[in-house]
Structures are given as structure tokens and as C-alpha cells.
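In: return a 3D structure for these sequence lines:
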Amino acid sequence: MHPIAQALTKFQTELQQRATLVAVSKTKPLEDLQIAYDQGQRVFGENKVQELQNKQPVMPDDTEWHMIGHLQRNKVKYIAPYISLIHGVDSLRLLNEIDKQGRKINRVIPCLLQVHIAQETTKFGLDIEEVRDILLTNGPEKWPFARIEGLMGMASLTDDKEQIRQEFRGLKELFDQLKAEGMFLHTLSMGMSGDYPIALEEGSTMVRIGSSIFGARNYT
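Out: Here you go, the predicted model:
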């Protein structure tokens, strides 16, 4: 069995009904994606619009594409017709643009609000007050073509597992609070190759796994 297929089978078995697996295929060639597809994987995550534009027309039609990286507003229009989920809605301006582009083509675009939970200032994301303002003050009906389905967060890049756990736990608590206050949210995207076991223990419903499936990335 090919190493990609072998790794993917491991994750598919481990996750089963616990969480959706997003196979993060950024920088990887189409041959690698096809191996994963042939193993039953349908959900792939990319963080560059240009890569999405190159890969989407070539892969089978039932492939689901998730935009997991920082998304510039001027590039939303290029992925609006086919993107299955935008994970990183990290500003009100981006949410407005997604709604605008969805309205133009009469397509509702599923989104997650990215919450800043890590200690690193380099990570993108909304703070809790901004999330609550979008969902509870303005309300999702303000953006009918940008459907907010849940939250996403990235933990700190650290060896301190307790810190990672607390960051994920805080996001899950926010997720549960918003649902209790009437928000129809069903996706909590948290956990990557290095920290997904903790994320699952803390209630993640979607994990983003790249290098543990496809191997180290080539950024040259």
C-alpha cells in the first residue's frame, strides 16, 4: 500500500464518526491527491487560492474543497463558485466580501469564523467580543450568502500540551455558549497533525491533517 493511502487509512479508522477529516494537500502534487481520493478521501484543504484554481478543475467533481488559509478579500471571487467551506473568516470585511460574491452568483458560501485562541500575535482571528457581535448583535441573517456554520481555531505552536488543551477548551466553551444562546452552529474546526488528539478530546468536529498524511511539504 502506498504510504499516503496507509496513513490515510489510519486516520479514517481513528476518526470514524468522531470528526470530519480534512486532508491538507497544500503544496502537494495532484498525484498525491488522487491517491488519497482513491482511498476514499473527498475533503481536501488548501491555503492558496492559486493552488485551488489549479487543482479544482482537474480533480473529480465530487471533491470538496476547503480554504483553510488566510484569505484575501480580492481573491474571494475566484473560489466563490465551488468552495465547500471557508475556514478562516477572520474579519468583518472578509465576511462582507464573501456575502457580496455569493450574492453575485446566487450561491450560499459556507463559512467558519476564525477565533484567535493562540498566544502568538502572528496568528489571524477574531476575538471573542467580535465573534459575539457578529453572531448575536448583527445576526447571521445579515449575511444570507455567507452561511456561518461554526468556529475554527489554531492553538499555539508549543510543546506545552496543557496550554494547547486550555486553548481548545476555551474555544469549545465559546462554541457551546453560542449554541445555547440560539446560534445554529455545528462545526468546530480545531486540531492539526501535531495536536489533533487533544483537539478531539476537547470536542473538535473537524481536524485538518496534512504532513501526517502526505509527508513533509516542499515550499520551494
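In: contacts and neighbour counts: CA atoms only from here.
Out: Fine.
In: could you look up the SS state of the spatially most central residue of the chain?
Out: The chain has His87 as the residue nearest its centroid, 3.6 Å off, counting by CA atoms, centre = their mean. For His87, the assignment made with DSSP: H, G, I helix; E, B strand; the rest coil gives strand.
In: what sits against it?
Out: Contacts here follow CA atoms under 8 Å, 6 or more residues apart in numbering; on that basis His87 touches 66-69, 111-114, 151-152, 189.
In: next, the structure of the following sequence, for comparison with the previous one:
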Amino acid sequence: MSLKDNLNNIKNTLPENVTLVAVSKTKPNEAIMEAYEAGHRVFGENKVQEMVQKWEGLPKDIEWHMIGHVQRNKVKYMAEFVSMIHGVDSLRLLQEINKQALKHSRVISCLLQMHIAEEDTKFGLDFEELEALISSGEFKAMQHIKIVGLMGMATFTNNENQVRKEFKYLKTVFDNLKQKLPNISILSMGMSGDYGIAIEEGSTMVRIGSSIFGARNYT
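Out: Okay, here's the model as predicted:
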């Protein structure tokens, strides 16, 4: 099956309220253009440098989502164009995004990343850290970031019950947060292996790469 077929098959299974982020990390511009010509516009990258190179060489109506862990010193390279930053897991990172967005007279949409998996390797805030962040004076003073929702990654496991439990927890945190930040609307959870469960549990944004582009090439 072609990349276009893969893309259309996935889009046909998604409810109307769910946004597809096509994860194009490690993929060449030609593959992204194939998806672009099939009508897709939202792409996700996990390395700032790679995303900058692609932004420079590809159509300017593409929405670039930074879905990987972000180092503060890299924010300045993408502040001019990035549409959304998914992995925001500290006040200091938010302050840097706010600072760099100001330089470009932009407001950058951000998702706060929650740690929901049992693996220690995943980044993210716990519930207490989330509460502390959104109630801080520094957070309330920032004019150039917009918190639009939450993001989380489930444990990498074949145990569907565990994955479902983690997504369910994130949805509960999201509903709780919405009472304090009524404008949030995005719950980004679910990737190629588990997006079906994520959607059942309330996801409104899924990040899918290999099911569209095929296996990744890390060479």
C-alpha cells in the first residue's frame, strides 16, 4: 500500500474531533510531500534541528508540532514557526518558550506533558507539579504562551488494561484542569500501537508515524 493509502485509511478510522499528527521524524522531505499532496498539513518532529531543516525546505502552510523532549537552549531555533510544542514539562521551559515567542511577536501553543507511564524514562509532570505550575505567579504572567491541553505517553507494553488505565487517568487530570483553565481543548495521547484505545478514552489528538510512513530509518 502507498503512503497516501496508509494516511487515508487511518484518517477514515478517526472520529471528526480527533486531529492526526503525522510523525515524520527521520523521514525525508519527499515522504512528507507525498502526505502533503494527499492533503495532510500537520506533521510532528522530535528533534528541533531536523524540524528546522524541513521547515526551511517545505511549504509554509505546514503546521509543525514539536513532539519530542525539548531542551531550553533549542527553543530559539523553532520559535519563529513552530505551531505547537507537546512536551512541556517544567516552568523553566515555559518561561523560555515565552521569552523566544515574544522576540517573534508570537503566542505559541503548548501542551503540558504528564508522566503517566510506569517507565522511568518518560518525561512529564506529576499531578502535584502540574498544580504548582498552573497556580504560580510566573505562569499567570506569561503572555506569549497558550496552554491548549495535555499530552502523555502510556507505558510501552502489550498489556491493554494498563495502557487504558493510564489514558483514563490522563483524561481525569485533563477534566480536572479544564475547571481551572477552561480554554484547554486538546488531549494528545495515542501513537501507532495504542491510538485506538486512546481515542476510546477521550484523546483528541493522536501522533502516528510508522503506520503512515513505514518503519523508521535511524541509519
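In: distance of the residue nearest to the centre of structure 1 from Asn47 of structure 1?
Out: Distance, His87 of structure 1 to Asn47 of structure 1, by CA to CA, to the nearest Å: 10 Å.
In: what is in contact with the two at once?
Out: Common neighbours of His87 of structure 1 and Asn47 (CA under 8 Å, 6+ apart) are 67-69.
In: what is the corresponding segment of structure 2 for the top helix by length along structure 1?
Out: Longest helix in structure 1 by number of residues, with DSSP state H as the criterion: helix 161-180. Using TM-score structural alignment, helix 161-180 of structure 1 corresponds to residues 160-179 of structure 2.
In: ok, average deviation of the matching stretch from structure 1?
Out: Here stretch 160-179 of structure 2, set against structure 1 after superposition, deviates by a mean of 0.6 Å using mean CA distance after the TM-score superposition for structure 1.
In: strands of structure 2, residue ranges please.
Out: Using DSSP state E, the strands of structure 2 run over 19-23, 42-45, 63-66, 84-88, 108-114, 145-152, 186-188, 205-208.
In: make JSON lines out of those and add distance to Gly57 of structure 2.
Out: Output for the strands of structure 2, formatted as JSON lines (distance: least, CA to CA, whole Å):
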{"stretch": "strand 19-23", "distance to Gly57 of structure 2": "17"}
{"stretch": "strand 42-45", "distance to Gly57 of structure 2": "14"}
{"stretch": "strand 63-66", "distance to Gly57 of structure 2": "13"}
{"stretch": "strand 84-88", "distance to Gly57 of structure 2": "19"}
{"stretch": "strand 108-114", "distance to Gly57 of structure 2": "22"}
{"stretch": "strand 145-152", "distance to Gly57 of structure 2": "26"}
{"stretch": "strand 186-188", "distance to Gly57 of structure 2": "27"}
{"stretch": "strand 205-208", "distance to Gly57 of structure 2": "22"}
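In: which residues are in contact with stretch 33-47 of structure 1?
Out: 4-5, 8-9, 21-26, 52, 59, 62-71, 208.
In: try 7 Å
Out: With contact meaning CA atoms under 7 Å, 6 or more residues apart in numbering, stretch 33-47 of structure 1 is reached by 4-5, 22-26, 52, 63-70.
In: swap in stretch 141-151 of structure 1?
Out: With CA under 7 Å, 6+ apart as the criterion, stretch 141-151 of structure 1 contacts 95, 98-99, 102-103, 107-115, 140, 185-189.
In: again, only using 6 Å
Out: With contacts defined as CA atoms under 6 Å, 6 or more residues apart in numbering, stretch 141-151 of structure 1 is touched by 98-99, 102-103, 108-114, 185-188.
In: by neighbour count, which of the residues you listed wins?
Out: Ile98 (29 neighbours; other CA atoms under 10 Å).
In: and the closest residue to that one other than its chain neighbours, how many neighbours?
Out: Closest residue to Ile98 of structure 1 apart from its sequence neighbours, by CA to CA, 6 or more residues apart in numbering: Ala146 at 5.9 Å. Using other CA under 10 Å, Ala146 of structure 1 has 25 neighbouring residues.
In: check the one 5 residues further on too.
Out: With neighbours defined by other CA under 10 Å, the count for Leu151 of structure 1 comes to 24.
In: now the angle between strand 146-153 and the longest helix of structure 1, please.
Out: Counting by axes from the mean of the first three to the mean of the last three CA atoms, to 10 degrees, helix 161-180 of structure 1 lies at 150 degrees to strand 146-153.
In: helix 161-180 of structure 1: how far from the chain's middle?
Out: Helix 161-180 of structure 1 sits 16 Å away from the centroid of its parent chain (CA atoms, centre = their mean, to the nearest Å).
In: would you mark the buried spots in that helix?
Out: By 16 or more other CA atoms under 10 Å, the buried positions in helix 161-180 of structure 1 come out as 163-169, 171-172, 174-175, 178.
In: now do the contacts for Ile68 of structure 1.
Out: Ile68 of structure 1 touches 45-47, 87-88, counting by CA under 6 Å, 6+ apart.
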